[in-house]
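# sequence? don't have it. structure:
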């Protein structure tokens, strides 16, 4: 690893512009934007994916490798990524820093506590929760209805039993009521931090958070119980982007970590905009398949921040193609050309969807050692038939050099004139927005709503919030709301079970199927394999 100051100097940043967190991590000072805001913008490249198999498709790996490859070709490039959550690190997914010759360093630090941003978000979230119950305990002057408190507690860990709890048991411990926890990455505070432009915007957004409803069913906000300023104090350092590097020394801004199936799934606006002023290319990723991360990247992040992406990379794998054709996980390494053809329908749909947004797409075939030459050739031929450029990406084994062909095709795609557009307008009703996504992106033919969702839609209209975009919360494994309906299904209905108002983040969260905001640990959590050896080195954190 290079000392982080050397990485900063690659971006023309001086000692006064970075705040060191040891030798290899730093935060960018809040004044840096004023220094660079007059610079021309670089090109914004989004890395997304087909619907993955449970092992993922390799978006983060490809983002890192592509940023290295663009630098190999002489393009000044920054990667912009989300911060890993401890929940998935200790659960099923493992870390989120890439691997092989396409990873960000120091990996253990980034995957664990990093610079404390997620802890700060957890603290701010739970300060608000504590002040809500304290407000009720001390006379409840705002007449909050204990049965209509919508602000749960948060922690950065998968902890199934905390989904639904009862608090205030015992004498003198406050109002007894039902409550629950969500994982920090699903917190509205996380979404707010990632969508805020600066500290003033952060404060304004936090003040709008709806914490619950009073006895007359009027919404009560965080500002009404005096929590906002203290929350901003807890978040003042977390608002600054983190600077690290890839294994080849490419600068990386790692900042924020909202989940993509229960939040908007993109790294911070602040880091993205800074990156665009500091480099020729910014390569970023949006979580899960393009039906989730990319759709919300466009409709929420780009809309709110005024960003215009130049191109998108759709990451696919031979195994994910087979998985989407219904092949069992144990049999994914067996050659099956027919399954590739069936699974490619999933890729085709994602590419077509990106084209609806006016974004040129490039397919990256993330290479595995188990892929046969015949399989790779067949997939490339299918891409050619679709009329989309494709490249075999070997960044895991070869780093930037292994992504040179992909980088060349991305440069060519990004050079075309942008015709970026949204699929729905702010003036449309929430139902129209939901139905547009279901029909245009998922290719379903209907939307059904629970009675609770219908009531909340009426409330949204009454509160004058119908203009907000929708943040769809859905399984990442399928275009439907059922994780076992793989491939490219059509003629299905999406069931909306719940709608939550996130006025601070500036969107409506639309929960479909059985989506939960607090994951559970698998039968064999990744935590069982993580060790600290006698030399103080961490092993098993992948």
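Now that the structure is in, tell me what you want to look at. Here the structure is a predicted model, which is why all the values come from computation and not from measurement. Residues are numbered from 1 along each chain as shown.
# For the rest of this, base every contact and every neighbour count on C-alpha atoms.
OK.
# and stretch 335-355, which residues are buried?
335, 339-355 (16 or more other Cα atoms under 10 Å).
# same question but for stretch 505-518, I mixed them up
Using 16+ other Cα under 10 Å as the test for burial, stretch 505-518 gives 505-513, 515-518.
# what's the spacing between stretch 350-364 and its chain's center?
Put simply, stretch 350-364 sits 19 Å off its chain's centre (Cα atoms, centre = their mean, to the nearest Å).
# Mind listing residues that contact that stretch?
By Cα atoms under 8 Å, 6 or more residues apart in numbering, the residues outside stretch 350-364 that reach it are 49-50, 62, 290-291, 309-316, 383, 388-393, 406, 409-410, 413-414, 418-423, 440-441.
# want to compare, so here's the second one:
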């Protein structure tokens, strides 16, 4: 029997009006700003009004390093949320919004899959409620104000060679990585080198996701460093009087988006920083709001646990005062086999040996997650080609690591397939055994923080930083930024900076190419290896097969 595509399943969903979904969480219709019939923003006044309530339990879903075999992290997040509601718990899901770049590239969307999806799938993976456009616009406004200020006499004495604010667009477009701007003579300003990142790598996106409210947002926007003067002193966005207008552009984008799963359970989808170049978590405001409205909140962090979960713990939880009760690490038999050396074309053939060999990657993630003081459950996201012996091999391995692995069939069966996982996760969360702490203190020097992550999480021998980078970090410490956490920009495919090195490599080093200060977001970015903050499209982009069919429906999104 041919399986239905994700988009077919999503289209057949019987959705409730968004006011009914709001009612499940106790949000009155007047506090929802509807975008069509099936999505809405939640008003700031309602959010302000629930702050005195107790928090529910926070459950983090993360995964092994991604492979072309697929892990299904979002699918598991959605399936677990549905499963918790199925067993009578009051649960809400929090995930990130999808970026257009990967949608038209090779990764596809970010709404889950099979019978564990969030809908409306097409809108979520395209323009949704316009939040990404607002971020792009606010970022572009600042870019325009910088060059305009220089054009009209440069009162702030910006050193044109030291403008650090890059432009952004929400698309994978390698041609824009390095460009020249202001060409064409006197009327167009002073020529200089510039470049584009993808919108999700913008500091504005990180700020949107880490701010508690509009006042906090405006303060952080003003704190962003856009350039340096000839005497090396920083020029802030507030020096250009950009923070007020940027906040106006982001006013609606700051409000969390409420949607639903295929089983009509509530989900917040808000913010969308990538975890390989930014901090990879949905917004603090959405997570904190969900914790006031539900007894269990299931959220995910981007890519593997070495990136997304590390940043969730060390950046988001540290900054927002959150603490997860349990972490679910998603693995698949297929991905274990790929880590064990099996080619993608041969994944359908049983190989318990390859599964066992590939478990080293999963084992390291379990150890790392436990080092944050949080109990870990492994969710084996079931594929129809998995054999009982292969599944048992993962269960045995995880048991040897002092954790528990549970097979979950949510992709195929929806919440019925995730009951066992949901039951166990709720038990562990209720037991309150977590003793969460970040793995480095605020007052550790910045270079040491980078070394700590590289050694403890990636198991590298060391991070390699040249004197220029070490001097830069020292300068920032002298300017009062030494207590910030670090955000590693690194390939998601490996613990090392070599994307082809699967499994659990040791004996490698992490070359740090450059460091960037995100003073508004509140972290220092370390760019490692070959990672790009503006991705490119693959040889055969998904865009080639995305069409409107004869009925006016979208096809080709996944």
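That came in fine, so what should we check first? Predicted model only: the values in this text are computed from it and were never measured.
# Kindly provide the TM-score of these chains.
The TM-score (TM-score structural alignment, normalised by the length of the first structure) is 0.99; 542 aligned residues with a Cα RMSD of 1.0 Å.
# Among the buried residues of stretch 505-518 of the first structure, which ones are in helices?
Taking DSSP state H as the definition of helices, those contribute nothing to them.
# Now render these as JSON lines, adding distance to residue 75 of the first structure.
As requested, these are exported to JSON lines (distance: Cα to Cα, whole Å):
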{"residue": "505", "distance to residue 75 of the first structure": "34"}
{"residue": "506", "distance to residue 75 of the first structure": "35"}
{"residue": "507", "distance to residue 75 of the first structure": "35"}
{"residue": "508", "distance to residue 75 of the first structure": "38"}
{"residue": "509", "distance to residue 75 of the first structure": "38"}
{"residue": "510", "distance to residue 75 of the first structure": "39"}
{"residue": "511", "distance to residue 75 of the first structure": "41"}
{"residue": "512", "distance to residue 75 of the first structure": "41"}
{"residue": "513", "distance to residue 75 of the first structure": "43"}
{"residue": "515", "distance to residue 75 of the first structure": "41"}
{"residue": "516", "distance to residue 75 of the first structure": "41"}
{"residue": "517", "distance to residue 75 of the first structure": "39"}
{"residue": "518", "distance to residue 75 of the first structure": "41"}
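# with those residues in mind, which one is nearest to residue 226 of the first structure?
residue 505 (19.0 Å; Cα to Cα).
# Which stretches in the stretch 401-542 of the first structure count as strands?
Assigned by DSSP state E, counting those that start in this stretch, the strands in the stretch 401-542 of the first structure fall at 446-449, 470-473, 493-502, 507-512, 531-532, 538-539.
# So which of the ones you listed has the densest surroundings on average?
Mean neighbour count (mean count of other Cα atoms under 10 Å) peaks for strand 470-473 among those, with a mean of 27.
# can you give me the strands for the stretch 251-400 of the first structure?
251-254, 281-285, 311-316, 361-366, 390-393.
# Reformat the ones you listed as JSON lines; add mean neighbour count.
As requested, those are arranged in JSON lines below (neighbours: other Cα atoms under 10 Å):
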{"stretch": "strand 251-254", "mean neighbour count": "28"}
{"stretch": "strand 281-285", "mean neighbour count": "28"}
{"stretch": "strand 311-316", "mean neighbour count": "28"}
{"stretch": "strand 361-366", "mean neighbour count": "26"}
{"stretch": "strand 390-393", "mean neighbour count": "24"}
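# Let's have those in TSV, adding distance to residue 483 of the first structure.
Shown next, in TSV, are those (distance: least, Cα to Cα, whole Å):
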stretch	distance to residue 483 of the first structure
strand 251-254	30
strand 281-285	22
strand 311-316	18
strand 361-366	23
strand 390-393	27
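# Could you say which one of those comes nearest to residue 118 of the first structure?
strand 251-254 (11.9 Å).
# Onto which residues of the second structure does the closest one map?
Using TM-score structural alignment, strand 251-254 of the first structure corresponds to residues 266-269 of the second structure.
# How about stretch 283-302 of the first structure?
Residue span in the second structure matched to stretch 283-302 of the first structure, by TM-score structural alignment: 298-317.
# same question, stretch 134-150 of the first structure
Counting by TM-score structural alignment, stretch 134-150 of the first structure corresponds to 148-164 in the second structure.
# hmm, who's touching that stretch?
188-190, 192-193, 225-230, 235, 239-240.
# among these, which ones are buried?
The buried subset of those - by 16+ other Cα under 10 Å - is 189-190, 225-229, 235, 240.
# hang on, the earlier thing: next one: the match of strand 251-254 of the first structure to chain centre, how far?
Its chain's C-alpha centre and that of stretch 266-269 of the second structure lie 15 Å apart, by Cα atoms, centre = their mean.
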